[in-house]
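1. 3D model of this:
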Amino acid sequence: MVGSIWLLRLPNLTCRSYHRSTPTLSSMSKAACLATPDEVTSGVKRKAENPPYDIDVKKIKQGRKELRPGFGEDKFDETEYYFEHGLRKVYPYNFTYTTFCKGRWVGHLLLDVFSREFRALSKDAYKRALESGKVTVNSTVVGPDYRLKDNDLLANSIHRHEVPVIGAPIKVIHKCDDLLVIDKPPSIPVHPCGRYRHNSVLFILAKEHDLKSLHTIHRLDRLTSGLLMFGRSLDKARAMESQIKGRQVQKEYLCRVEGNFPDEPITCSEPIEVISHKIGVCGVGKYGKECCTEFRKLSYNGKSSVVLCKPQTGRMHQIRVHLQYLGFPIVNDPLYNDTVFGLGKAKGGLTEKTKEQLIEDMLKAHSIDKWLGPESDFLPDVCGATDSCSNSVKEVHEEETASKSDTDAPSSETSHFPASLRHYIETDKLFNAALENQRYNQQKYVSDEDCSECKRPYKDPRPEDLLLYLHCLRYKGKDWEYETTWPAWAREDWTVD
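-> Have a look, this model is predicted:
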């Protein structure tokens, strides 16, 4: 099914609005939900005077309002899930991204904009994509030398492949008429963004639990697990969010950090600033926003410590950045426990290199496909973008299906997972029994001969790419309190790091 085209985005709603607004599945347009951090709008309503293309903006507005609340059932039916190797996967599907020309793009060549803004592919690869007609401007195929104008509407039709996430159930802790509380598994983003859409908490809850029109109250990073609350009514969501913003809610997180954390409680009040909005990296800096985190060691196993964290504020990556500053980064943090910050890993602040050098080094050292910043939703599909086009996703599945024995046990699919991940997958027998009806079905996998993703070598994410030793344990308000179970890696006798 080809995804329908949405042409407008709501101002001030992006995937990075952590505390300034309450974006919801019911109030966001598709485009707004898929916005990337560098797509923050000015909040001013855009008007297209004498648009050079045949689009009835009023009808689009009316159509969008008719779909509220929710995305519309057709969006949830775009594709289906299947489970293998301990992962939740999505059959590829057709989709169209759209975006208006941003102010900084005006007057620049289309090819130059793609090469500069989206670094995933080479300039030659983008040129081939633009020449293929996959990208249109104002519903018209244009060449790479097209010079962008204000209010230009760019559309990119692709065969969309989503990134696999852990094949674990979403545990419901509390559900009533106006509130939903869940225990989020690691690796699953809260809302659609980047290369995650159906593999997001909001879509999974809608498709598997029939829980739709949810309003986000707070956020967790994709790799972070734990307690997550949604309002089932807008009034409840606003009331809960108001308590959080007013610092009337006690928040507790668990983490496992490198080394022997000090025995005495520590409070870190260093201000945190965004080093790069584009790639989503923060650090302690004198021009940052005020924030405060309390830390207390719970246990030490000879190599690493379990620490209870109580953030008093809600800055982006606050716990991770403060632990990095103190010299006790989270054991498996792929972003802040890295010598790309310098040999000292930014203990005491970023002192070994400039911000500009850090950003440049990060782009060289890490793949944005893995974790570095929310990748853009507006990347053209490029056939032949990689050097090797063997062992496609479909070919790998065909080979596995032919060689798989009827006696293969489902548990063997997670035997390569560490206990910290199996803990999420193997504890729900009813869920695992239901998975038998959602194994890979070759007939449901429809490839596209023009899709570069279909031709690329297929590789599952590594188990270590699915988990961060950071868990939201408890939220407590004036007359309410919700808590999750402890993750396996937080046990006092845990020895596998």
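2. drop to CA atoms for contacts and neighbour counts, all remaining ones
-> Will do.
3. what are the ranges of the strands in the stretch 301-450 of the chain?
-> 304-311 (DSSP state E, counting those that start in this stretch).
4. and what of the stretch 51-200 of the chain?
-> Using DSSP E, counting those that start in this stretch, strands in the stretch 51-200 of the chain cover 81-84, 87-90, 93-100, 135-137, 140-141, 153-160, 165-166, 171-175, 179-184.
5. Which of those sits closest to Gln250?
-> strand 179-184 (15.8 Å; CA to CA).
6. Now tell me what touches whichever helix or strand comes after the closest one from outside.
-> Heading C-terminal from strand 179-184, the first helix or strand you meet, by DSSP states H and E, is helix 201-209. Under the criterion CA atoms under 8 Å, 6 or more residues apart in numbering, residues 25, 76, 170, 184, 188-192, 197-198, 211-212, 214 lie in contact with helix 201-209.
7. picking up where we left off before, go through the strands of the stretch 51-200 of the chain and pick out the most buried.
-> Among the strands of the stretch 51-200 of the chain, ranked by average contacts under mean count of other CA atoms under 10 Å, first place goes to strand 165-166 (a mean of 26).
8. and for comparison, fold this next one:
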Amino acid sequence: MERMVHTILENQKGDRIDKAVSTLNEEWSRTQVQQWIKDGNVLVNGKQVKSNYKCAENDVIEITIPEPEELDAIPEEMDLDIYYEDGDVLVVNKPKGMVVHPAPGHLTGTLVNGLMHHCKDLSGINGVLRPGIVHRIDKDTSGLLMVAKNDMAHESLVNQLVEKSVTRKYKAIVHGNIPHDYGTVDAPLGRDPKDRQSMTVVDNGKHAVTHFQVIERLGNFTFVECQLETGRTHQIRVHMKYIGYPLAGDPKYGPKKTLELGGQALHAGVLGFKHPRTGEYHEFEAPLPAYFDKLIEELRHNH
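-> Alright, predicted model coming up:
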């Protein structure tokens, strides 16, 4: 079990303990933290408290993070679109609508289930639920993902992500007509205090930078390429909304009246990294999925 100690700062005094703890890590949901408090895994100044305890400045919070539940991921035969594979890494083009790894409620049909059937050797750094997964893309985002087949490769690829040396370019269609050809959004991201399932721009969030350039203007929509400098949860979706150009089809961050696409028009088209063993740079490009091409043609026609 992992332990963590946090001292309440002045800007957190008066916050409920469940809120204060859940903001320490974007992977922790408030519901999950409330269960930890109930189970005695969160102590304030060495004592158990309830979820509605109001924090005081300099309170010392001790958090014991329980081991994740082991939900066995079952290998499943799938027709995976593999772009590259050797003994260390694999690059796969994930279709729209596929979840990357199992989670409660999504134990089968995920990319991890398919990868486990395809190859028996995947890194174990992320535990049984996420073997080999170095980075994720959202369920309704299509495109390229790198997968580690051993722990050496996993550590190398994660370090490249931390050092921001991985090339990740996405194609997107956004609402609105962006007047300038290039732009950079540099705005910190964290959980939305009003909706823990969503991300938003917050002062104390994690550093996040997205560069974009316009490919084509399509009337009330713009076709853009976004390049990630950092890789925060929902980064492109939140950053483009923040500057007033939310993604078409996005049910979470888009406007109420958006295109019926079954999810955001976002495709991870270019992925480049140094091979963990040889150090040689590899770059891959996946074409736009058919629905995306069709949408561009329709918007051009309407325009």
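9. What TM-score do the two superposed chains give?
-> In this superposition the chains share a TM-score of 0.66, using TM-score structural alignment, normalised by the length of the second structure; 233 aligned residues with a CA RMSD of 3.7 Å.
10. quick one, helices of the first structure?
-> Taking DSSP state H to define them, one finds helices in the first structure at 30-33, 57-66, 73-76, 110-117, 123-131, 201-209, 234-245, 318-326, 355-365, 393-403, 419-425, 429-434, 452-455.
11. The second structure: matching residues for the longest one?
-> Counterpart in the second structure of helix 234-245 of the first structure, with TM-score structural alignment as the criterion, is residues 151-162.
12. Buried residues in the matching stretch, which are they?
-> 151, 153-158, 160-161 (16 or more other CA atoms under 10 Å).
13. Tell me how far it lies from the chain's centre.
-> 17 Å (CA atoms, centre = their mean, to the nearest Å).
14. same check, this time on stretch 252-266 of the second structure
-> For stretch 252-266 of the second structure, the distance to the chain centre is 18 Å (CA atoms, centre = their mean).
15. ok, back up a step: I'd like the buried residues of stretch 151-162 of the second structure laid out as CSV, including distance to Lys206 of the second structure.
-> Formatted as CSV, these follow (distance: CA to CA, whole Å):
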residue, distance to Lys206 of the second structure
Asp151, 26
Ala153, 26
His154, 23
Glu155, 22
Ser156, 22
Leu157, 20
Val158, 17
Gln160, 18
Leu161, 15
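16. Thought Val238 was touching Tyr253 of the second structure, still the case?
-> Yes: assessed by CA atoms under 8 Å, Tyr253 of the second structure is found in contact with Val238 at 6.8 Å.
17. These two: which is more packed in?
-> A direct count of neighbours by other CA atoms under 10 Å for Tyr253 of the second structure and Val238 places Val238 higher, at 24 against 21.
18. So which of the buried residues of stretch 151-162 of the second structure is the closest to Val33 of the second structure?
-> Using CA to CA, Val158 comes nearest to Val33 of the second structure of those, at 26.6 Å.
19. Please look at that closest one and Ile133 and confirm they touch.
-> No: Val158 of the second structure lies out of contact with Ile133 (CA under 8 Å); the separation is 9.9 Å.
20. For His81 of the first structure, which non-adjacent residue is closest in space?
-> No, residue 81 of the first structure isn't His; it's Tyr. Val90 (4.7 Å; CA to CA, 6 or more residues apart in numbering).
21. Alignment lookup: the one you found to the second structure.
-> Structural alignment (TM-score structural alignment) places Val90 of the first structure against a gap in the second structure.
22. Please work out how many residues are found near Val201 of the first structure.
-> When neighbours are counted by other CA under 10 Å, Val201 of the first structure registers 22.
23. State the distance from it to Thr484 of the first structure.
-> Distance of Val201 of the first structure to Thr484 of the first structure, given as CA to CA, to the nearest Å: 17 Å.
24. now do Ala239 of the first structure
-> Ala239 of the first structure is 22 Å from Thr484 of the first structure, by CA to CA.
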